[in-house]
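[1] Pasted the sequence and its predicted model underneath.
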Amino acid sequence: MERIFIARITQAQYDVAHASFSAAHEMLDLPLLGTVDMERTLRNARSIAVLGIKPESRRDLDAHQIPLYLQKVGYHILPVPTRYPEATRILGVPVRRRLIELPAPIDVLNVFCKPEEFALHVEDALVLRPPLVWFQSGLLELSAARRLLDAGIPVAEDCIGCRRASMWPSIEPFEAQRSAAGSRTP
């Protein structure tokens, strides 16, 4: 059984870190998605393509642990590794090598690769036109983000796993959470 590692931080610590990212984005004049919209997206999303996902051989890295966590809580993960040509399946799902090879539609494109690696995939992202491109914290590529925003594609930057965990800390899948909470959603 795989263990899932999610950082244990307080909500206050998370809010301080998120506020500093938000302030930096405002200085750069990047209209990124806010917390309310990110959480709404996560409540409604079912499929998340992960660009830069790491295979099981690198299970100790966040780029494997966070997609694994998201899969465990009910999202359909579509792996698009930027390295590891030997990987044919990650998290039990066939890998794609390019974003334009993904089955449509996807709900979120989660970018888990270095900014210089994403620059090689921005054209595919523009063709794919996902409803949201979500960069992991610290991985925002500014010129690509501007191109996506100019094309009308919303952009977010935050740890998608931490944001999901802060909304609904249980790691039970969505459907079990909905049943337990009645009409409330995660």
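    That came through, no problem. Please read all numbers here as calculations on a predicted model, not as lab measurements.
[2] all contacts plus neighbour counts: C-alpha atoms, from now on.
    Noted.
[3] now the helices: where do they sit in the chain?
    Counting by DSSP state H, residue ranges of the helices within the chain are 11-27, 35-44, 62-72, 115-118, 122-128, 142-150, 160-167, 174-181.
[4] Can you list the buried residues in the shortest one?
    If I follow you right, that is helix 115-118. Neighbour counts using 16 or more other C-alpha atoms under 10 Å place 115, 117-118 of helix 115-118 among the buried residues.
[5] Same check on the longest one?
    Judged by neighbour count using 16+ other C-alpha under 10 Å, the buried positions of helix 11-27 are 18, 22.
[6] so that helix versus helix 160-167, what angle?
    Taking axes from the mean of the first three to the mean of the last three C-alpha atoms, to 10 degrees, one finds helix 11-27 and helix 160-167 inclined to each other by 130 degrees.
[7] cool, and the third one?
    What separates the directions of helix 62-72 and helix 160-167 is an angle of 40 degrees, with the same axes, to 10 degrees.
[8] separation between the residue nearest the centre of the chain and S137?
    If you average the C-alpha coordinates of the chain and look for the closest C-alpha using C-alpha atoms, centre = their mean, you land on N110, 3.2 Å from that point. With the distance defined as C-alpha to C-alpha, to the nearest Å, N110 ends up 11 Å from S137.
[9] again, but for D150
    Taken as C-alpha to C-alpha, the span from D150 to S137 is 21 Å.
[10] take the one below as the second:
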Amino acid sequence: MDIHTDEDHDIERIARTTKVVAMVGLSPNEDRPSWGVARYLQACGMRVIPVNPGQAGHTILGETVYADLAAIPKDAGVQMVDVFRRSDAVAAIVDQALAELPDLQVIWTQLGVRDDAAADRARARGVSVIQDRCPKIEFPRFL
């Protein structure tokens, strides 16, 4: 069975094994969905590294914010990139993640966000892809 065709199996594996997430588009505003998802992931024991060029150098939820994925230290161990950006930004984010994150295992795009061509590029490199879903909604089924 191709693991990429069994999305629930992928989501369960991701929920149980992911320890470090880079969240692209994480807002410092507690009222924004990205903040709530990041806080939930932290409550699940995951480290969430914020990526937001407008907040670079500040902190969100106790973590230093980076301008982009390339700025995150290579030894940070980022396994998953969670994308809180519009669909038209996904391709560049995926390409940068593939080039810059040696421990990358998962690309996750939030509700309403997808880029099938970028997803295909990531899968061709052995990276799991979940699109148009939210880990805060999906993970409780498995944790």
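    Looks like it came in fine. Everything quoted here is computed from the prediction, not taken from an experiment.
[11] thinking again about what came up before, identify, from the buried residues of helix 115-118 of the first structure, the entry nearest to L78 of the first structure.
    Of all these, the one sitting nearest L78 of the first structure is F118; the distance, using C-alpha to C-alpha, is 16.6 Å.
[12] That closest one -> the second structure?
    F118 of the first structure is assigned V90 in the second structure as its aligned equivalent, the criterion being TM-score structural alignment.
[13] Wait, that match touches D82, no?
    No - checked against C-alpha atoms under 8 Å, the pair V90 of the second structure and D82 is beyond contact range at 10.4 Å.
[14] from what I can see A97 of the second structure touches L69, true?
    Yes - counting by C-alpha under 8 Å, A97 of the second structure does reach L69; the two are 6.4 Å apart.
[15] show me the contacts for D31 of the second structure.
    Neighbour list for D31 of the second structure: empty [criterion: C-alpha atoms under 8 Å, 6 or more residues apart in numbering].
[16] Can you give me the distance of the counterpart of it in the first structure to R164 of the first structure?
    With TM-score structural alignment as the criterion, the equivalent of D31 of the second structure in the first structure is D60. Separation of D60 of the first structure from R164 of the first structure (C-alpha to C-alpha) stands at 20 Å.
[17] From the chain's centroid, how far away is stretch 122-131 of the second structure?
    A distance of 12 Å separates the centroid of the chain from that of stretch 122-131 of the second structure, by C-alpha atoms, centre = their mean, to the nearest Å.
[18] do stretch 26-43 of the second structure as well
    Centroid separation for stretch 26-43 of the second structure versus its chain: 13 Å, with C-alpha atoms, centre = their mean.
[19] in that stretch, what's buried?
    Residues 26-28, 33-42 are the ones in stretch 26-43 of the second structure that count as buried (16+ other C-alpha under 10 Å).
[20] contacting residues for the residue lying closest to R85 of the second structure once chain neighbours are set aside?
    For R85 of the second structure, ignoring the flanking residues on the chain, the nearest one in space by C-alpha to C-alpha, 6 or more residues apart in numbering is G25 at 5.9 Å. When contacts are counted by C-alpha under 8 Å, 6+ apart, G25 of the second structure touches 34, 50-52, 83-85.
[21] wait, which of those is closest to L101 of the second structure?
    For L101 of the second structure, the closest of these turns out to be V51, at 13.3 Å, with distances computed as C-alpha to C-alpha.
[22] which position in the first structure aligns with the closest one?
    Mapped onto the first structure by TM-score structural alignment, V51 of the second structure lines up with V80.
[23] same question, V127 of the second structure
    Here V127 of the second structure is matched to I153 in the first structure, going by TM-score structural alignment.
[24] Counterpart of D116 of the second structure over in the first structure?
    Taking TM-score structural alignment, D116 of the second structure has L142 as its aligned residue in the first structure.
[25] Can you get me a residue count around its match?
    Residue crowding around L142 of the first structure was assessed by other C-alpha atoms under 10 Å; the count is 14.
[26] how far away is it from C113 of the first structure?
    As judged by C-alpha to C-alpha, L142 of the first structure and C113 of the first structure stand 14 Å apart.
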